[in-house]
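K.L.:
sequence and computational prediction follow.
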Amino acid sequence: MGSITESKPIPYIEEGVYSGAPSRLREEADKTLSTLLSNRTVPTTQPRKHGVRLPPDTNTELFELAIKDLQAKIGAENVEVNDKDLDDGWYMDHPKTHDAMHITDQEELVASAVVYPSSTEDVQTIVRWANETGYPLYPISLGRNLGYGGSAPRVPGGIVVDLGKRMHKILNIDGDNASCVVEPGVTYFRLYEEIQARGLPLWIDTPDLGGGSLLGNAMDRGVGYTPYGDHWAMHCGMEVVLPNGELLRTGMGAMPGPDGADNPTWQSFQNAFGPQVDGIFSQSNFGIVTKMGFHLMPATNNQSYCITFPDDDDFEAIVDTIRPLAQQRILGNIPQLRHIIQELSVTGRSKSSFHSGSKPMTREEIRAASGSLPLGECSWVFYGTQYGPPETINQQLAIIKAAFSSAIPGSRFFVPEDVPQDHYLHSRAKVCAGTPVLRELDWLNWLPNGGHIAFSPIAPTRGSDARVLHEILKAAYARHGFDMFSTLCVAGREMHYIAEIVYDRSDEKMKHRAVRLVREMIDECAAKGFGEYRTHLLFADQVARTYNWNNQALMRFNETLKDALDPNGILAPGRSGIWPQKYRGKGWELGAEDIEMKHLGPKMEAPEWYLYDPNYTIFNYTTGGTRGDVGVGAYNVATNQTFDCYAGDVDLARPGDAPEWHNCSVPDTEFSFSLDTNSFGLRQRWICDNAPQYTFLANGTVELPDTALGCNTESGQKWCLYGGNTIRPGLTSPLTIRPFPPWLPGSPYEYPDRCVERSDYPTWEIRALVYEHQGAAQILSFNYTNMMNGIVSSCSLPVNETLTRATSHLPRWISCNASSPSGSREISDTFVQFDADYGILALKQSWKCHDNNVNDDEPEDYHGLGYLVKPLQCSERVQYGGEMSGSPANYTCTLPTTNISGYASYDLPLPVVPHTLYTDSCTLNSMNNTVLRLQAYAFDFPADTPGGPATASFTVSNPGPGDIYAIQDIPLQADGQWHACATDTAGSMPWQLQSCAYFLNSTSGSIGFKFQWYCDDRDPFHAILFTANARGTLSACRNAVRTNTACQYSSPVGLELDIANVSWQSTGEPMNRGPEWPWV
């Protein structure tokens, strides 16, 4: 954690910092930073509560492999994993990993990594990499879009592409054409200083703060304050990387110039020929703009001024006065109308210097406080600038003064010479003459640790409409306890109403209030037809839904474009509420009801707890008392872990009271129990790879009356035993917990003697297992010991049984010829499953348990189910289909002494068994830079039918993991066309193949194969898809054995499948493994 007053040195352009401030503003920057530091009560850097926030549908291992791959492409130093503490910094030293003005938890909308491209080509490489990995990219120019989300990715764990850090060149300034071309990292400060250094008579149009990106601000349709203040309208020509990595130029740039140079009219004419596509890239996620042209304003004479108005109620008349002046082009620029509270805040003084207490200042208090300022007591201030020759300016000012004086009595007129040098009017005069400044930061000091978000609706420039909008906002601010900072950018037909919300970033409750305020204003304004033109990324979904004419026709159009341009959904999903099909409707959207951040994305698979016998007990409970000792044993399905939770002398809930939550002996685990209702609850908190802390609650009611069997009263004490109950998490829907045992549906509950304890569940020890492969027949036999009772049994399959292969059928249970030893636990049935391909064994038994305390003599049925988790280690490698290298007719696989555990419920989750031939070898690294060799050992071409049907069998060997895949009896068409692989009834193909295609020309001997296949990369829920292509030529009948009808190739042809450039992707879903073992 850093110091409250700690900050890095201010960066300056002259020191080589592309995003720094100009040294001419050194005094202003020092003062701004000093004031911000003095207003902090907490450090900007806080210790992280969680590790790296991963992208969706991945795990740490895959993420690390993908990042290494990107580092190899872009340079290790240009890809940074976001694993350090998050520093909010300040405007001139802002974060690239999250929103410095975070309105939600700092670690919610946070990047997993940041990548720094240096060129358009780098951006294309990054985009193609994202399409391979499926990871979402969030491009930023500089990340200074503060108030609207800053650098934060909308999907937590997204990869931020920081374009500005290494792409900040001013590519061209054309003094004659009054235009420029810039990269994303060029700031208003940088361009201004460069123009001044060249001595060109040109202005830039700058927003309130000069540290932003020209390109980024225009893409978000930001505004400035000269006649060129519509920044999007002033752009001319773009270079765009599309979501598939292709490159596009818009406007005249689509036509090459002479000798391959840029078109000389690229920055002269916006529209060119055909549809004007530039607009689809603004405020969208349809491409990454890497170059952008702008028109610059020729320098001219100018005069800034301001006009004050006495009363709040003058607002409607002010707007109605502005409208004709703007429509007639008498007003020289896009003027600002600001409420007087902005004049208080822009002094840099805190609210506490004007007002005591935390409640919002009243209008009367604000107006009274304004009396101490140079403009005197007032309610509204209008800032404008006129341009042109002095005589033109004077004529225009006379018209403006007369219009406002006539419409609003008490109006007063000021020019910069009328106010002190530190007054805001001097700063406005610079901005309106194209000189960028830092002054606008001062109002963040209104509250400690000041953060802000902007609410930005559009309304007609009509007094009555402006009044309706203003009253909606004023009432909402009052309801939620915020001071209202109103700034209006007023044009002839519409006005941007920018309402700022200032909050303390360290105050979570205040931030929640701010979110509620914005969400309410979005819907209330939309109901009157006022929509936001720009919003914080947290509210984009809600705002997008307000533009819902004709059943969301606009959004449906945007989604159509998104899915066509970005089918993999990798580019800024959720930007402006536009979600690709991959995310759409799957829990990522946020709406009016989402005040606090929820778990984004598909709902996490919540753990299921299985309460196992006999540890869910109440004991040492005195009959009639309210306290006792409680213990519970649980099995967490999600983590495959068991745990015992115990607490002594706890309140068991008195009649009518709600049960209390008690900490138990397991960290971050609590439970509750009510004796009155027999209700039980269990909840846990934990941290996931790609999610913050979550709490899941499982609860239910044990439906056992107080006198039921399972509860005994001895010497005034009560002892109860409940077990074998599955409880599922549910925050709103309690689930019924069934009484033990769940595998005896409908049987009477008789349990006084605890006939089968958990320790009694059998563990089988497999001994002397022999698997014989005798041609087509497969025989399995083994001896095993039941570790519960020490009885040794044997199992052998009937001679006529052939073990089923999981590659073509589900394994089936086969009755085993097993001994049935005598004893109190009599084995009644034994079944076995065995997969010859993978060497996986399962054993299932049923047995009788004589309960000596039950009056009748009928035994109860119990079942055990066990699995051998590891495949058999055979004396020789088992290849696909049991084929052996060297192919002896008979061979055996033996197994050393091995334990498999039995479980007493089919409902219990069971160990995941290996399900590929790769075991742990099929990883990205093992497949990279290797060659799969295709060995043809039987291509049969009918000699008398050139181009006719043929058949082939061959093997593919992978020297990486050493696996061999045998593909048998493929019917071939030798016509030189691509065909899908298929087998006849006697053939087979490895199930890992996702697709297989071939072409073959028997005349030329040309041959080719394409494969796609899956491997599990040691994570069964994140398969990797590999691709390989091969082409080659077979010399006619080379090394062949000729017959009357065929030319048979029986020796390897050396055809190689090169997968050095591996294509891979994380599917995010259980992969298509073909037929499954039932327990996988």
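P.N.:
Here it is on my side, so go on.

K.L.:
going forward, measure contacts and count neighbours with C-alpha atoms only.
P.N.:
Fine.

K.L.:
need the contact partners of the longest helix along the chain.
P.N.:
Of all segments of type helix in the chain, defined using DSSP state H, the longest is helix 508-527. The contact list for helix 508-527, computed with Cα atoms under 8 Å, 6 or more residues apart in numbering, reads 103-105, 455, 457, 469, 472-473, 476-477, 480, 501, 503-505, 531-532, 539, 542-543, 546, 592, 595-596.

K.L.:
after it, next one along is what?
P.N.:
strand 532-534 (DSSP states H and E).

K.L.:
can you show me the helices along the stretch 101-250 of the chain?
P.N.:
Per DSSP state H, counting those that start in this stretch, the stretch 101-250 of the chain has helices spanning 120-133, 188-198, 214-219. These are given in chain order.

K.L.:
structure B:
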Amino acid sequence: MSNKLTAMPKNVSHETMQKAIKAFVKIVGKENVLIGDEEMLPYEKIMMAVPIEEHMPALAVQASTKEQVVEIVKVCDKYVIPIWTFSTGKNMGYGTAAPAQRGSVILDLHKMNRIIEVNPDLCYAIVEPGVTYQQLFDYIHEKGYKLWLSCPAPSAIASPLGNTMDRGVGYTPYGEHFMMQCGMEIVLADGSEFRTGMGGIENSTSWGVFKWGYGPYLDGIFTQSNYGICTKMGMWLMPEPPAYKPFCITFDKVEDVEKIVEVLRPLRIANIIPNAFTIASTLYEAAGVVSRADYVDGNRAITDGEIEKIKKDTGMGTWNVYAGLYGTEEANELNWKIIQSAVSANFKNVAFLTAAEMGDDPIFTYRADLMRGYMTLQEFGLYNWRGGGGSMWFAPVAPAEGKHTLNQSALAKKILNKYEFDYVAEFIVGWRDMHHIVDLLYNRNDPEEMQRAHDCYAELVREFAAQGYGVYRTSSGFMDLVAETYGPEIHNVFQKIKRALDPKGILAPGKSGIY
């Protein structure tokens, strides 16, 4: 263990840091306190368009138990040292493990990886932060439980607790992950701890099944915030349906996307389509399976003509809708006929594709697996599209109304092309909302291109906010900017809660723009 820190926290002396380090070593052991350039290298890998120097952590402490977390937090509270916590640090397009504030101590919880309980009858799990989707998936299958997970796209190495705390989403009918969360164990900035919901009852029988408990509902304030550290979480799991029918419908024209939403939204709200349906653009589908260099000369933005050539070569649509049907075979077939009838009445030249037509097509298989909670890393193929390791997810939200699709896609494409980047995107339509997921892919090894990516992302945030579209998640390099778009009134409330629960401001300063 080196004694040379990679960065120093604000207003903290070297003498104070050495005292804290000695305390950390006493709590978790020397091998779990990582200091110096070599040991800190895994924590310095970022994909956002900001210099790592601005987000360089001081050191990392790896905790294995809640009791260790409590003692570490008490040390940081005593010496007023900022601490940035994560579950596995695999939040690739949203900042990975990089703290919002330079010099923060990293609290790495990936070794807290116990599956506390999986109840196959009531269909819930209680897990620690370091449990990965793959670990929970394997456990469920080893036990033979008829339960399905809901997971984000590159999911195997990510944490269900961490994803839920950042209000991530998945692709099954249980895809609104925070909606399916039930009960948290929280450590506050002074080292005190408590359980939300029914967890305060001694020997509680209902912590994993009833969200609300008694009194104010608190779970929500700990998501996307820096008010406490979650060391356990309950989550509801989907019972395995008797039959599953994934499908894809391809559409040929750019302007079709407006009517796609209008036609399918009523079916989604009525649960004829039980999961959030995805409307993927050609490039979003193609980026993982074809080489950009085969179609584009240089690093300029791809042209519409080149996209048409990709469509012709791959057989993809301009828009590719994916969803699934979950139930008995008879119910699935009935709902499939309803969907086909609604689409056919409004469109010509569409293709209705199921497993029978697609066979082992890799893109269809990937989507079909994702919509039943199977682990996959295939979406990491997006990072090969441009090369150079740069990726930032831009994720504005709109009502699930068709008029917003063309407006958003045209605005995003205009801004991206202005900075010579490609529009690689999909829409995910929930019950009443619509997430527009844009992956800004760029080369981090080119300083000029990284600066363009930074300016492009900032312009996307500002211009979309000006048209009434707020971003629902962002990376640690742009949290202040996104927070500004939501106005001072709600931010002042966030700060009041922060001062009440964390008066010294030690927990994740800068998270969601809160200090």
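P.N.:
Happy to help now that I have it. Quick caveat: nothing in here was measured; it's all calculated off a predicted structure.

K.L.:
re earlier: make CSV out of the helices of the stretch 101-250 of the first structure and add mean neighbour count and distance to residue 234 of the first structure.
P.N.:
CSV is the format used below for the helices of the stretch 101-250 of the first structure (neighbours: other Cα atoms under 10 Å; distance: least, Cα to Cα, whole Å):
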stretch, mean neighbour count, distance to residue 234 of the first structure
helix 120-133, 21, 23
helix 188-198, 18, 14
helix 214-219, 25, 8
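
K.L.:
dump those helices into TSV; add distance to residue 767 of the first structure as well.
P.N.:
Formatted as TSV, the helices of the stretch 101-250 of the first structure follow (distance: least, Cα to Cα, whole Å):
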stretch	distance to residue 767 of the first structure
helix 120-133	45
helix 188-198	78
helix 214-219	70
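
K.L.:
out of those helices, which gets nearest to residue 299 of the first structure?
P.N.:
helix 188-198 (11.3 Å; Cα to Cα).

K.L.:
counterpart of that closest one in the second structure, which residues?
P.N.:
Helix 188-198 of the first structure lines up with residues 133-143 of the second structure when matched by TM-score structural alignment.

K.L.:
average distance between that stretch and the first structure?
P.N.:
Superposed on the first structure, stretch 133-143 of the second structure shows a mean distance of 0.5 Å to its aligned residues (mean Cα distance after the TM-score superposition for the first structure).

K.L.:
contacts made by stretch 409-428 of the first structure with the rest, please.
P.N.:
304-310, 343, 346-347, 374-375, 383, 401, 404-405, 429, 437, 439.

K.L.:
list only buried entries from the residues you listed.
P.N.:
304-310, 343, 346-347, 375, 383, 404, 429, 437, 439 (16 or more other Cα atoms under 10 Å).

K.L.:
which of those lies closest to residue 242 of the first structure?
P.N.:
After measuring these against residue 242 of the first structure - Cα to Cα - the closest member comes out as residue 437, at 34.3 Å.

K.L.:
contact partners for residue 452 of the first structure?
P.N.:
Residue 452 of the first structure touches 101, 146, 147, 444, 500, 501, 502, 503, counting by Cα under 8 Å, 6+ apart.

K.L.:
how about 6 Å then?
P.N.:
Counting by Cα atoms under 6 Å, 6 or more residues apart in numbering, residue 452 of the first structure makes contact with 147, 501, 502.

K.L.:
just confirm it is within a helix.
P.N.:
No - counting by DSSP: H, G, I helix; E, B strand; the rest coil, residue 452 of the first structure is not part of a helix but strand.

K.L.:
ok, which of the helices of the stretch 101-250 of the first structure comes nearest residue 964 of the first structure?
P.N.:
Of all those, it is helix 120-133 that lies closest to residue 964 of the first structure, at 26.4 Å by Cα to Cα.

K.L.:
give the aligned range of that closest one in the second structure.
P.N.:
Across the second structure, the stretch matching helix 120-133 of the first structure (TM-score structural alignment) is residues 66-79.

K.L.:
now the contacts of helix 508-527 of the first structure: which count as buried?
P.N.:
103-104, 455, 457, 469, 473, 476-477, 480, 501, 503-505, 531-532, 539, 542-543, 546, 592, 595.

K.L.:
next, the angle from the longest strand that the second structure contains to helix 447-466.
P.N.:
When the second structure is parsed with DSSP state E, its longest strand is strand 433-443. Angle, strand 433-443 of the second structure to helix 447-466, by axes from the mean of the first three to the mean of the last three Cα atoms, to 10 degrees: 160 degrees.

K.L.:
mean deviation of strand 433-443 of the second structure from the first structure?
P.N.:
Relative to the first structure, strand 433-443 of the second structure is 0.7 Å off (mean Cα distance after the TM-score superposition for the first structure).

K.L.:
over in the first structure, find the residue span that strand aligns onto.
P.N.:
Using TM-score structural alignment, strand 433-443 of the second structure pairs with 494-504 in the first structure.

K.L.:
if we can go back for a sec, helices - which of the buried ones among the contacts of stretch 409-428 of the first structure land there?
P.N.:
343, 404, 429.

K.L.:
tally of neighbours for the closest residue to residue 145 of the second structure other than its chain neighbours?
P.N.:
Spatial nearest neighbour of residue 145 of the second structure, chain neighbours left out: residue 120 (5.9 Å); criterion: Cα to Cα, 6 or more residues apart in numbering. Applying other Cα atoms under 10 Å, we find 16 residues neighbouring residue 120 of the second structure.

K.L.:
does the alignment partner in the second structure of residue 558 of the first structure count as helix, strand or coil?
P.N.:
Counting by TM-score structural alignment, residue 558 of the first structure corresponds to residue 494 in the second structure. Three-state call for residue 494 of the second structure (three-state DSSP): helix.

K.L.:
how near is the residue nearest to residue 494 of the second structure when sequence neighbours are not counted to residue 481 of the second structure?
P.N.:
Leaving out its chain neighbours, the residue that sits closest to residue 494 of the second structure by Cα to Cα, 6+ apart is residue 514, at 6.9 Å. The gap separating residue 514 of the second structure from residue 481 of the second structure is 11 Å, by Cα to Cα, to the nearest Å.

K.L.:
measure the mean distance from the longest helix of the first structure to the second structure post-superposition.
P.N.:
Mean deviation for helix 508-527 of the first structure: 1.1 Å (mean Cα distance after the TM-score superposition for the first structure).

K.L.:
which residue lines up with residue 391 of the first structure in the second structure?
P.N.:
Mapped onto the second structure by TM-score structural alignment, residue 391 of the first structure lines up with residue 330.

K.L.:
that match: neighbouring residues, count only.
P.N.:
By other Cα under 10 Å, 10 other residues sit near residue 330 of the second structure.
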